[in-house]
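J.: How does the following fold in three dimensions:
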Amino acid sequence: MEGLSATNHELQETYGEELELFSIWMKNQGMTSSTEKAYLADVRQYLSMLYPADLENTGKLDIMRYLSRSREGGAGDEARNRKLSSLRAFYRSLNEMDRLSSNPAALTPKSRQQKNRIPVYLEEGQLQQLFQHVEGKHRERNLSILLLMAYAGLRVGEIHRLNIHDLKLDGILSVLGKGRKWRYLPLPDSLAGLLRRMMEENLLEMRQGKEQPMFISQLGRRLSIRMIQTIADATLRRLQGELPELSMKKLSSHKLRHSFATMQIRSGTDIRTLQELLGHASIETTQIYTHIDNYQMKAAMEQMSGKLPSLG
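T.: Have a look, this model is predicted:
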């Protein structure tokens, strides 16, 4: 971002303790390593603009100036809102650690984004074809991962954190989500059965330790977030090679979660239940899926066809 001049050494000298506190706070919050990295990058960019000002003397104007410079640098509404979320978390961490008494970022409004933007997702038939492209030595493990994304709505980080004991005998899966909040998903019998078979095989390969991760690498260690993303991305690329209509779509592991939400809405699941299934803190986040396509609207309007007067 243009206009930033403080070096990493200068930032560390001036704000090193605050950055360390923030890093510790994020880990205690259970944030994924990718979120930590993104938030720290935003905060360092902000501090570089502030340098050498004391954080005690910062206010809403400093936040707005930073977001304005981000806009001038080409950041869109979504990117600026992400940066604001980073700063809110940063100041909150310093509040909770008794480092600062105020949070100017909490008083700064988010950018107004385009409402009801339709997420990218796969149709049910496309999902069926996707699972035919799961291959390799660890096919059952990889299939389980993709099914948890597409038919249970799990995030990559949630899959990474799963342990063997999180799947109960009755098929309930305990999921540790964002903000270290638990949710409990009653899995379909076939999916729960697949997970049990996969875990029985894993027990033979797993290295001994305190933890018993549900998904392990070929070395017997917990499967990393990056590897889970790679498994999904590689399988999606193979599907795109077969289906020309998907070739221009930006597909990723998170799009499988979108697909799960789409299927739930089409099946008539109410918005509150979907919020619980997805682990959203705010129902506003879930409401985007009520506008995901016009299936329901078309069906509702077709009911009017028999009520129209003669227009001949």
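
J.: alpha carbons only for contacts and neighbour counts from here, please
T.: OK.

J.: OK, contacts around residue 182?
T.: 174-176 (CA atoms under 8 Å, 6 or more residues apart in numbering).

J.: Distance-wise, check it relative to residue 37.
T.: Computed as CA to CA, to the nearest Å, the residue 182 to residue 37 distance reads 24 Å.

J.: for residue 111, same thing?
T.: 22 Å.

J.: contacting residues for the spatially most central residue of the chain?
T.: Centroid check for the chain by CA atoms, centre = their mean gives residue 155 as the closest residue, at 5.6 Å. Shown in contact with residue 155 (CA under 8 Å, 6+ apart): 149, 254, 257.

J.: which of those residues lies closest to residue 208?
T.: Lowest distance from residue 208 to the contacts of residue 155 (CA to CA) belongs to residue 149, with 27.7 Å.

J.: Sequence B follows; please return its structure for comparison with A:
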Amino acid sequence: MAKRRTKLQMLQTAPPSAQAAQTAESVRLEFLDYLRGECHLAENTIAAYGRDMTRFVQWLGQRRFEQITVDDLTHFMGVLHQEGLAPTSVSRCVVTTRMFFKYLQLEGRVQQNPAELLAAQKLWERIPGVLSAAQVETLLHAPRKTDRFWQRDRALLEVLYATGCRASEVCGLQMRNLHFDQRHLKCTGKGGKQRMVPLGMPAISAVQQYIDQLRGTLAGRTTPSPSHVFLSRTGKPLDRIQLWRLVKRYTRRVGITRNVSPHSLRHSFATHLLAGGADLRQVQEMLGHANIQTTQIYTHVEHSRLKKVHNQFHPRA
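T.: Take a look at the predicted model:
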């Protein structure tokens, strides 16, 4: 049986016109198809990796993939940092680049993988912004009865903090996945993975009030009737941008000036659990992290808070 030729070998024997057609952009698109078809990543993750790859292709210019060294990649990460890209975004670029060069190896386009030696992700991390328990409490009561959709908005904020779910998970929450009698909900996370997350009584009460008083009205504004829990004013499922704007509006209302997003409530959820003595593995399970190293960043958050308290109040600090 004939041995399968790699794409690199086929390109080397192809006419010049065919070689020219195989641009860095086309390889980028093939890589995204690989993430979708072979790795089964979530569409939001693929979109983020796509943005990273667009930056990489622009930086690459006329250079060939096989010419890139680890020093080149380190310089690329430094350029992103100098351009003001958020540390968390630079950190994700490290992951994207590693995956991309692994893909190039699998396809036979490169022999070596310089991204394996790329500086560790922790060099680009920063401790996520976390709200205090008092700030969270104030934010949860920010929606007023004079607001048009206050029942929905209060329920949204309660669920974000009570569960630590991602914005996309809350927006995608289905009515059939609410289990008030068992005090939990089932959400669908990255890669289509589902998990059960406990739901406290304040959140249950807020969601039940929203369902009883408002959701039916919103659902009646579109056909067919939507299965999602949280709906927009037109009756369609609420999207992440709308949720982000709602959180921004209510943080401004209560005077929280720091940069707060729906993800800030996820950070606060994890940090407050660990501060209360929760086991790291349990928090990992509730957050839906595949790797416990991702969860461990919240231990750094808690340690930094304790250090601040120590420095402020201990006489020998």
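
J.: care to give me the TM-score?
T.: Scored against TM-score structural alignment, normalised by the length of structure 1, the superposed chains reach a TM-score of 0.74; 281 aligned residues with a CA RMSD of 3.6 Å.

J.: circling back to that earlier point, quick check on the contacts of residue 182 of structure 1: which are buried?
T.: Those of these that meet the buried threshold are 174-176, by 16 or more other CA atoms under 10 Å.

J.: wait, which of those is closest to residue 19 of structure 1?
T.: residue 176 (25.9 Å).

J.: Identify the residues contacting that closest one.
T.: If you count contacts by CA under 8 Å, 6+ apart, then residue 176 of structure 1 has 158, 161-162, 182-183 around it.

J.: how about residue 296 of structure 2, what's its partner in structure 1?
T.: Counting by TM-score structural alignment, residue 296 of structure 2 lines up with residue 287 in structure 1.

J.: ok, and the closest non-adjacent residue to its match?
T.: Distances taken as CA to CA, 6 or more residues apart in numbering place residue 271 nearest to residue 287 of structure 1, at 7.0 Å, with adjacent residues excluded.

J.: Number of residues surrounding the residue opposite the one you found in structure 2 once aligned?
T.: Here residue 271 of structure 1 is matched to residue 280 in structure 2, going by TM-score structural alignment. By other CA atoms under 10 Å, 16 other residues sit near residue 280 of structure 2.

J.: Kindly report the same for residue 304 of structure 2.
T.: Residue 304 of structure 2: 13 neighbours (other CA under 10 Å).

J.: what about it, distance to residue 35 of structure 2?
T.: Counting by CA to CA, the gap from residue 304 of structure 2 to residue 35 of structure 2 is 36 Å.

J.: Verify the stated contact: residue 131 of structure 2 with residue 268.
T.: Yes - with contact defined as CA atoms under 8 Å, residue 131 of structure 2 reaches residue 268; the gap is 5.7 Å.

J.: Counting neighbours, go ahead and name the busier of those two.
T.: residue 268 (24 against 20).

J.: what do we get in structure 1 for the more buried one?
T.: In structure 1, residue 268 of structure 2 lands on residue 259 (TM-score structural alignment).

J.: mind listing what residue 81 of structure 2 touches?
T.: Here residue 81 of structure 2 is in contact with 87, 90 (criterion: CA under 8 Å, 6+ apart).

J.: From residue 263 of structure 2, how far out is it?
T.: From residue 81 of structure 2 to residue 263 of structure 2 the distance is 22 Å (CA to CA).

J.: before we move on, what about residue 310 of structure 2?
T.: 28 Å.

J.: same deal with residue 177 of structure 2?
T.: In terms of CA to CA, residue 177 of structure 2 sits 21 Å off from residue 263 of structure 2.

J.: Those two: which has the busier surroundings?
T.: residue 263 (20 against 15).

J.: residues touching the more buried one, list them.
T.: Counting by CA under 8 Å, 6+ apart, the residues that residue 263 of structure 2 touches are 166-167.

J.: repeat that for 10 Å
T.: 128-130, 160-161, 164-167, 244, 247, 269 (CA atoms under 10 Å, 6 or more residues apart in numbering).

J.: Of these, which is the nearest to residue 91 of structure 2?
T.: Distances from residue 91 of structure 2 to the contacts of residue 263 of structure 2, taken by CA to CA, are shortest for residue 128, at 12.9 Å.

J.: Just give me the match in structure 1 for the closest one.
T.: In structure 1, residue 128 of structure 2 lands on residue 119 (TM-score structural alignment).

J.: Same question for residue 49 of structure 2.
T.: In structure 1, residue 49 of structure 2 lands on residue 39 (TM-score structural alignment).

J.: can you give me the helices in the stretch 101-250 of structure 1?
T.: Assigned by DSSP state H, counting those that start in this stretch, the stretch 101-250 of structure 1 shows helices spanning 124-132, 139-152, 156-161, 189-205, 225-242.

J.: residues in structure 2 aligned with the shortest one?
T.: Right, the one you point to is helix 156-161 of structure 1. By TM-score structural alignment, helix 156-161 of structure 1 lines up with residues 167-172 in structure 2.

J.: Give me the residues contacting the matching stretch.
T.: Residues outside stretch 167-172 of structure 2 that contact it (CA under 10 Å, 6+ apart) are 44, 156, 159-160, 163-166, 186-190, 194, 227-231, 237-244, 261-263, 265-266.

J.: now with 8 Å?
T.: Stretch 167-172 of structure 2 has contacts (CA under 8 Å, 6+ apart) with 156, 159-160, 187-189, 228-230, 237-240, 243, 262-263.

J.: show me the residues around residue 49 of structure 2 that make contact.
T.: Per CA under 8 Å, 6+ apart, neighbours of residue 49 of structure 2: 32, 93, 96.

J.: Would you mind pulling up the elements that the helix or strand containing the first one packs against?
T.: When you say that, I think you mean residue 32 of structure 2. Per DSSP states H and E, residue 32 of structure 2 falls inside helix 24-37. Counting by 3 or more CA pairs under 8 Å, 6 or more residues apart in numbering; DSSP states H and E, the packing neighbours recorded for helix 24-37 of structure 2 are helix 43-60.
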